[in-house]
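Chemist: Sequence and predicted structure are below.
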Amino acid sequence: MARKKGQEESQNGSPAWMTTYGDLVTLLLCFFVLLFAFSTIDAKKFEAIMQSVQGSLGVLKGGQTINETPFVNEALNEEQTTKELQELEDFKKLQEIIEKYLEQNGFQNEILVDLEPRGLLLRFKDNVLFDSGKADLKGNANETLVFLSDLLKQEEFKEKYIRIEGHTDSDPIINIRKYPTNWELSVARASNVVRFLIEQAGLQPDRLSASGYSQYHPIAPNDTDGNKGKNRRVDIVILRSDFVKSEPYY
């Protein structure tokens, strides 16, 4: 019995419904690709899903990791940028609160508050915290340090690290056996501020560090009494997270 030409082509090729099915699957694939393109990737969830899939399929780790893909790197960069912006806003908020307090208490000309690359700087003239040639905190300095410590206990600042830095002018120490050079004086002043913040104000010790720089980090030439007064200072630096990571002792 002779077969028709159309019947022979139908039997030799795929069934007609496969063409429609293939078109449908292709359209679905395009649809999900578009959804993925418009979505925002959560890097941590994406990595967890991929690790789960690898484990269920018995895929061993090796070769190029999922962390090196452009999408994940972009998501991680966005997350890091968001954290940095939030930290900057927190520092600005803290700066405004401190400046308002200083103005209300008449310290606006004695204590500088400034945002710098390593964090929020509070610069105390030495006569605000100490008498000349001494490292014992003055009585009226306690209130300011307690106010500052209360701010640093708040939720957005409770994990910030704080460095206390002592500085002097270039004049040598005269007739003070307890502090034979400016090194001892600068270190003692920074250490006493740290002790007060721990023992009296209740800050966690692991958040604090003390440094003494003697006369070797001036902010003005030591050529006039006014400039020497600028160099005699104690700096309290509330450190940015990125700066802390670069420090070897944290």
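Modeler: Okay, I see it. Residues are numbered from 1 along each chain as shown.
Chemist: Could you use CA atoms for every contact and neighbour count after this?
Modeler: Fine.
Chemist: and after the longest helix belonging to the chain, which helix or strand comes next?
Modeler: Longest helix in the chain by number of residues (criterion: DSSP state H): helix 70-104. On the C-terminal side of helix 70-104, the closest following helix or strand by DSSP states H and E is strand 111-116.
Chemist: What are the buried residues along that following strand?
Modeler: Using 16 or more other C-alpha atoms under 10 Å as the test for burial, strand 111-116 gives 111-113.
Chemist: want to throw the residues you listed into TSV with distance to E99?
Modeler: Below are the buried residues of strand 111-116 laid out as TSV (distance: C-alpha to C-alpha, whole Å):
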residue	distance to E99
I111	9
L112	9
V113	7
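Chemist: Pick the one among the residues you listed closest to E159.
Modeler: Checking those against E159 with C-alpha to C-alpha, the nearest one is V113 at 20.1 Å.
Chemist: then this one, side by side with the first:
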Amino acid sequence: MKSEAIVQAEEVRATQRMKRNQAWQIVFIALFTSLLAFFVLIITMVELEGSKPKRDYQRLVNNLYQDSVHLKKQLGLEWLHVENTLSKGVRFTLDESDLAKQDLFAPARARVNPRYLPYINRFVLFLDELDLPTYGQRHQKLVNSILRPDEKFQVTIRVEGHTDASPLAKTALYRSNFELSTFRAYAIMSLLKLYTGLPDHFFAIAGYGSFRPVTNNPLEPANRRVEIYLVPQLVPVEEGP
């Protein structure tokens, strides 16, 4: 039988070995963490360097957003909501609760409520002040970073139409909510085109039917709406005038 002194000595040596092992593990973990952080940093730097056009595009969108917010305040357009979506450009929506106290569109109709025409005219003034045809020239350095051969830069005015989820009657003017939403987008686009005098290639439309409601109840009138986007983009040169 081992004496008590021998047992205590073995316990001390075992404790020392354990401490040495723990110290080595701590050093190994610290070294591995440092190497991992170094490689992550290198990879991140490479990715950032390789995505410069993407970052410059996002700067263009952000510049357009900042200019829009500043101009909105300057013109006193409190009813105009401005949002930077990054991927889709700058989104503009009309707050109907602050405007005519009526819906922009009647149920199953694409005709714009005449009470909204003064606000649309104010938005046209807003677009005129932004001077979209020369926007790329004012940010030429960023545009040059994303520009590719046989392409040109422009800010497209994209109008997206929406409906509520009410089914259309068989006698309705439109065959589906998709068609109705597209005609709503077209109605607003036509007014903007008429009042701004911009060429056709500055405009685009889309209809989403009732698939993108903004309220919990998709039947509510607030879903009968349009959203307007200003989208910095590259287009083929041959599509221009």
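Modeler: Happy to help now that I have it. These figures come from a predicted structure and were not determined experimentally.
Chemist: Got a TM-score for the pair?
Modeler: Overlay of the two chains. TM-score (TM-score structural alignment, normalised by the length of structure 2): 0.55; 164 aligned residues with a C-alpha RMSD of 3.5 Å.
Chemist: how far does the longest helix of structure 1 sit from the chain's center?
Modeler: 8 Å (C-alpha atoms, centre = their mean, to the nearest Å).
Chemist: Now do that helix and strand 111-116, the angle between them.
Modeler: 170 degrees (axes from the mean of the first three to the mean of the last three C-alpha atoms, to 10 degrees).
Chemist: And helix 70-104 of structure 1, what does it pack against?
Modeler: On a contact count with 3 or more C-alpha pairs under 8 Å, 6 or more residues apart in numbering; DSSP states H and E, helix 70-104 of structure 1 meets helix 43-57, strand 111-116, strand 119-125.
Chemist: Tabulate the ones you listed in CSV, adding columns for distance to D150 of structure 1.
Modeler: Below are those laid out as CSV (distance: least, C-alpha to C-alpha, whole Å):
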stretch, distance to D150 of structure 1
helix 43-57, 34
strand 111-116, 17
strand 119-125, 15
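Chemist: Nearest to D90 of structure 1, out of the ones you listed?
Modeler: Among those, the nearest to D90 of structure 1 by C-alpha to C-alpha is strand 119-125 (10.2 Å).
Chemist: what inclination does the closest one have with respect to helix 70-104?
Modeler: Strand 119-125 of structure 1 runs at 20 degrees relative to helix 70-104, counting by the same axes, to 10 degrees.
Chemist: Residues contacting strand 119-125 of structure 1, please?
Modeler: Strand 119-125 of structure 1 has contacts (C-alpha atoms under 8 Å, 6 or more residues apart in numbering) with 91, 95, 110-115, 229-230, 232-240, 243.
Chemist: re the thing from before, return the most buried member of the helices and strands packed on helix 70-104 of structure 1.
Modeler: Comparing these on average neighbours per residue, with mean count of other C-alpha atoms under 10 Å, the densest one is strand 119-125 at a mean of 21.
Chemist: Could you give the separation of it from the chain centroid?
Modeler: Between the centre of strand 119-125 of structure 1 and the centre of its chain there are 17 Å (C-alpha atoms, centre = their mean).
Chemist: Name the next helix or strand downstream of it, please.
Modeler: Using DSSP H and E, the helix or strand that follows strand 119-125 of structure 1 towards the C-terminus is helix 126-129.
Chemist: For the helix or strand that comes right after that next one, grab the matching residue range in structure 2.
Modeler: Next along the chain after helix 126-129 of structure 1, taking DSSP H and E as the criterion, comes helix 141-152. Per TM-score structural alignment, the counterpart of helix 141-152 of structure 1 in structure 2 is residues 116-127.
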